[in-house]
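**Student:** make a model of this:
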Amino acid sequence: MTRSPATPLPPPKARRRLREAAALTQTQLATRVNVTRATIRAWESGRTAPRGRKREAYARLLTTLAEEDAARRTRSALPPEPTPVLDPVSGPASGPASDTASGPVSDPVSGPEKGSEPEPGSGSEPEPEPVPEPAPEHPALTPAQAFDALYEFSAPALVRQAYLLTGRRELARESVERAFQTAWERWPEVARDRDPVGWVRATAYEFALSPWQRFRPRHRQPEPPPADPGDRTLLNTLLRLGPQHRRTLVLYDGVGLDLPETAAETEASTPAAANRLLHARETVAGRLPALADSRVLHQRLTELASAERLWAAKPTGVRKGGERRARFRTRAAIAFTVALIGATALTVRTAPTHYEPPVSPGVAVRGVPPRVAPGSLSEAERELRQKLRDRLQDGPERLEPRLE
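**Tutor:** Alright, predicted model coming up:
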């Protein structure tokens, strides 16, 4: 018996974009799917995935929202209809203008226009319209070439963004490399994503802001600060912010994302992302009043990230490094599994099949008083013994009921 494949769903970030494009809240969407708001939040963040009938209903609703969004985009892309020229006195223009719109007009000097048909008997044939040449087809890129192109396009900017988050040059480079290695391991998913750069950026930010980085020996010592005093002050101010506030500020004012996209990437609601952004701006403006304007802050963040000499490895080295790490993890998992199976087999082979109680060794007991032989009986004991001997050995007679 074979199981039917699950209904395909868009990525979690795309689900949230479709909902917000339709101007629906999580509560409204939950009501239409007949689930709770917490369930919709878990589906949009990727923590859980719908199953069964809920998955089918959710997929149909997302398909409907995607079609409505595509229709809205198509309507917005259409050119506006030409409006008739209005005469300030008599209304719509008439006469020659309307005649021009209704058909071809012949020039009194040069004759009919090129697009008009010739008169019969004139002997002139219409010139054939030139056939447009087909556009040259670009060869399809291999997965490795597509990965290298994505890396060369976005890696330098991502390294600078990671530097704003961590203040460490080596950690910024390593975070971006780890993110791209993870993307190469899951390349089919990343290649189909609507925003592959956003996918890699979210992974790099998670690695850079991981609290486990503080326990690594190479990251315990501080790195040399920027040479410019203004850049040093701005970087210290950013590092004093909380990780989520810092990430929201860099995404909105540094990268230039919209508020819903920033909220989706930080896995927070739009009001929560707005509150984090306002708090981060207030903190930065409290120490650097000149950066109260968002445009000035964006410019200063760009200058701070561009002033440092940050470099990124070659895409081939990153890809091969990820493959080596994947092979190492696979071999380690296989070795651990084989060792676990061997240990289990050895235990089953050598374990006893029944319980044998252990024999405790003999221990000398000390302090017990020696046995004393019985002595002569006293007069009272003799009388008691004689009295017992004189009594019946079988006890008293048996009582039987009798009729009188």
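
**Student:** every contact and neighbour count from this point should use C-alpha atoms.
**Tutor:** Noted.

**Student:** would you map the strands across the stretch 1-150 of the chain?
**Tutor:** 86-87, 91-92 (DSSP state E, counting those that start in this stretch).

**Student:** which helices and strands sit right next to the last one?
**Tutor:** Same thing as strand 91-92. Taking 3 or more CA pairs under 8 Å, 6 or more residues apart in numbering; DSSP states H and E as the contact definition, strand 91-92 has no neighbouring helices or strands.

**Student:** assign a three-state SS to the closest residue to Glu308 other than its chain neighbours, would you?
**Tutor:** Spatial nearest neighbour of Glu308, excluding adjacent residues (CA to CA, 6 or more residues apart in numbering): Pro226 at 7.5 Å. Classification of Pro226 by DSSP: H, G, I helix; E, B strand; the rest coil places it in coil.

**Student:** quick check: the gap between Pro226 and Gln244.
**Tutor:** Separation of Pro226 from Gln244 (CA to CA, to the nearest Å): 23 Å.

**Student:** cool, Arg371 as well?
**Tutor:** For Arg371, the distance to Gln244 - CA to CA - is 85 Å.

**Student:** could you do Asp253 as well?
**Tutor:** 14 Å.

**Student:** also Leu388?
**Tutor:** 99 Å.

**Student:** want to put them side by side, so please do this one too:
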Amino acid sequence: MTQSPATPLPTPTERRRLRVARSLTQTQIAERVGVTRETVRSWETGRTAPRGRKREAYARLLAELGRSEKTGTADAAGAAARTKPDAPTKADARTKAEARASRASGALGTAPAASVAVQEAPRDQASGDGLDGGPGRDRPRSATEAFDALYAHSAPHLVRQTYLLTGRRTLARESVERAFQLAWARWPEVAVDPDPVSWVRAAAYEYAMSPWHRLRPAHRQPDAPPADADDRKLMDVLQSLPPAYRRTLLLYDGVGLDLPETAAETEASTPAAANRILHAREAVAEQLPDLAVPEQLHRRLTELAGAEKLDAPGSTLVRGAGEKRVRFWTRTAVAVTALIVGMTVLTLRVAPTHYDPTPAPGAPISGVPPLTGPGHLTDEDIALREALRKRLGGGPERLAPVAE
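**Tutor:** Have a look, this model is predicted:
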């Protein structure tokens, strides 16, 4: 479906301002348009642009928000929030129902459920974005509170996602813990990121997919399979896919990211990501024909992740372990540096300050005849030697002892 050039859209900054002015969250906008919260975030940051029917619905909703802002009436704002942007088809209704079911279960942590927004106070609902630093926040959060909010709303979903990616429960927990420890160590960078959940998810996936885990003794034995037979089949099919295909399929059909966002997170081009998704779907449908429909595949991935009781440790433990790790490596670096400096000083102290010159080559001394050996034989000497050898060739008669 191509993008309609006849539908005007405000700038990304104006889209965000219209939403915040009416005290609406990105999740509410996403539900009205029929997309995920991550898609609305991408539209407001300018990373992606809506197309087709979604563009028409989004443009009408923004126009309603703009008119309600001009009139200044609460009734108009409520009507804009309740307006159905477009007449949904049966496929759209089924897609929205699946999205609601996945958000209700919270197993895989779709974009609205795994987002950074903290929907626990009217202040955060007014700001709309919680930790993304958007306008409308009443007071700034401390670094600890912001990290704890990010961890509480995304860590459980990331553990389940990583489990589907690796098929190992312990590795899934460890990967998410390491990712959040890295995020805490680089919190000034993560805090200003437009999508910190994607930052942590990418770090967790990279750690979980590292080939060095194969050398660990704990990973020589396979993990216990799921209890349900259908879940075991789906897990086996997922683990049979190449790691890049498995990750792309999980992000697109499991988490619910858009194709450009999936390509950006997997560091691939959009056509390459699309081909990986298509080939992965074909491989899954070949062994599990019931999952040939993307909606069914999304539902089964959500059920498979929700069937496992995978809990993440508390954020305080993760922050403490991360700080302890940073202190350990810092002290190790200081100790190694001190050792190198000490060895250098010791070498300078024990090294000789001068060197004896190399003895000169020998020279002849006058007044002493040199030692000589026998000289070469002359022709006369050679002739005499030959004559003597011929003359005495037989030698004297051999004497034999005789008894007297």
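
**Student:** if we can go back for a sec, and of the strands of the stretch 1-150 of the first structure, who's closest to Leu278 of the first structure?
**Tutor:** Comparison of the strands of the stretch 1-150 of the first structure against Leu278 of the first structure by CA to CA identifies strand 86-87 as nearest, at 50.2 Å.

**Student:** helix or strand for the most centrally placed residue in the second structure, which one?
**Tutor:** Against the mean C-alpha coordinate of the second structure, by CA atoms, centre = their mean, the closest residue is Glu206 at 2.7 Å. Glu206 of the second structure belongs to helix 196-208 when elements are defined using DSSP states H and E.

**Student:** and that helix, what does it pack against?
**Tutor:** helix 143-166, helix 169-185.

**Student:** got the angle between the shortest one and helix 143-166?
**Tutor:** To tie it back to what came earlier, the one meant is helix 169-185 of the second structure. Going by axes from the mean of the first three to the mean of the last three CA atoms, to 10 degrees, helix 169-185 of the second structure is angled at 150 degrees with respect to helix 143-166.

**Student:** helix 169-185 of the second structure against the first structure, how far on average?
**Tutor:** Here the mean offset of helix 169-185 of the second structure against the first structure after fitting is 0.4 Å, by mean CA distance after the TM-score superposition for the first structure.

**Student:** angle of that helix against helix 196-208?
**Tutor:** 130 degrees.

**Student:** give the buried residues for the next helix or strand after helix 169-185 of the second structure.
**Tutor:** Once the chain leaves helix 169-185 of the second structure, the next helix or strand it forms, by DSSP H and E, is helix 187-191. For helix 187-191 of the second structure, the neighbour count (16 or more other CA atoms under 10 Å) marks Trp187, Val190, Ala191 as buried.

**Student:** for Thr39 of the second structure, find the nearest of the helices and strands packed on helix 196-208 of the second structure.
**Tutor:** Shortest distance between Thr39 of the second structure and these, using CA to CA, is found for helix 143-166: 17.3 Å.

**Student:** what's the mean deviation for that closest one versus the first structure?
**Tutor:** Using mean CA distance after the TM-score superposition for the first structure, the mean distance for helix 143-166 of the second structure is 0.5 Å.

**Student:** tell me what that helix is packed against?
**Tutor:** Packed against helix 143-166 of the second structure by the contact rule (3+ CA pairs under 8 Å, 6+ apart) you find helix 169-185, helix 196-208, helix 229-240, helix 243-249, helix 294-306, helix 315-350.

**Student:** re earlier: okay, the buried residues of helix 187-191 of the second structure in a markdown table with distance to Pro12 of the second structure next?
**Tutor:** Shown next, in a markdown table, are the buried residues of helix 187-191 of the second structure (distance: CA to CA, whole Å):
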| residue | distance to Pro12 of the second structure |
| --- | --- |
| Trp187 | 26 |
| Val190 | 22 |
| Ala191 | 21 |
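
**Student:** wait, which of those is closest to His298 of the second structure?
**Tutor:** Closest to His298 of the second structure, out of all of the buried residues of helix 187-191 of the second structure and judged by CA to CA, is Val190, at 28.8 Å.

**Student:** quick one, what contacts the closest one?
**Tutor:** Ala183, Pro196, Trp199 (CA atoms under 8 Å, 6 or more residues apart in numbering).

**Student:** and for Asp195 of the first structure, the neighbour number?
**Tutor:** For Asp195 of the first structure, the neighbour count with other CA atoms under 10 Å is 13.

**Student:** my error: substitute Pro352 of the first structure in the last question.
**Tutor:** If you count neighbours by other CA under 10 Å, Pro352 of the first structure ends up with 9.

**Student:** where's it, which helix or strand?
**Tutor:** With DSSP H and E as criterion, Pro352 of the first structure is part of no helix or strand.

**Student:** the one 3 residues further on now?
**Tutor:** Under DSSP H and E, no helix or strand contains Tyr355 of the first structure.

**Student:** from Tyr163 of the first structure, how far out is it?
**Tutor:** For Tyr355 of the first structure, the distance to Tyr163 of the first structure - CA to CA - is 64 Å.

**Student:** these two - which one has more neighbours?
**Tutor:** Counted by other CA under 10 Å, Tyr355 of the first structure and Tyr163 do not tie: Tyr163 has more neighbours, with 23 against 6.

**Student:** once you drop chain neighbours, what's closest to the more buried one?
**Tutor:** Ala172 (5.1 Å).

**Student:** Ala272 of the second structure pairs with which position in the first structure?
**Tutor:** Using TM-score structural alignment, the partner of Ala272 of the second structure in the first structure is Ala272.

**Student:** which SSE is its match in?
**Tutor:** Short version, using DSSP H and E: Ala272 of the first structure is in helix 270-287.

**Student:** repeat for Asp75 of the second structure
**Tutor:** Applying DSSP H and E, one finds Asp75 of the second structure within helix 74-82.

**Student:** how about that helix, which residues of the first structure does it hit?
**Tutor:** Using TM-score structural alignment, helix 74-82 of the second structure corresponds to no residues of the first structure.
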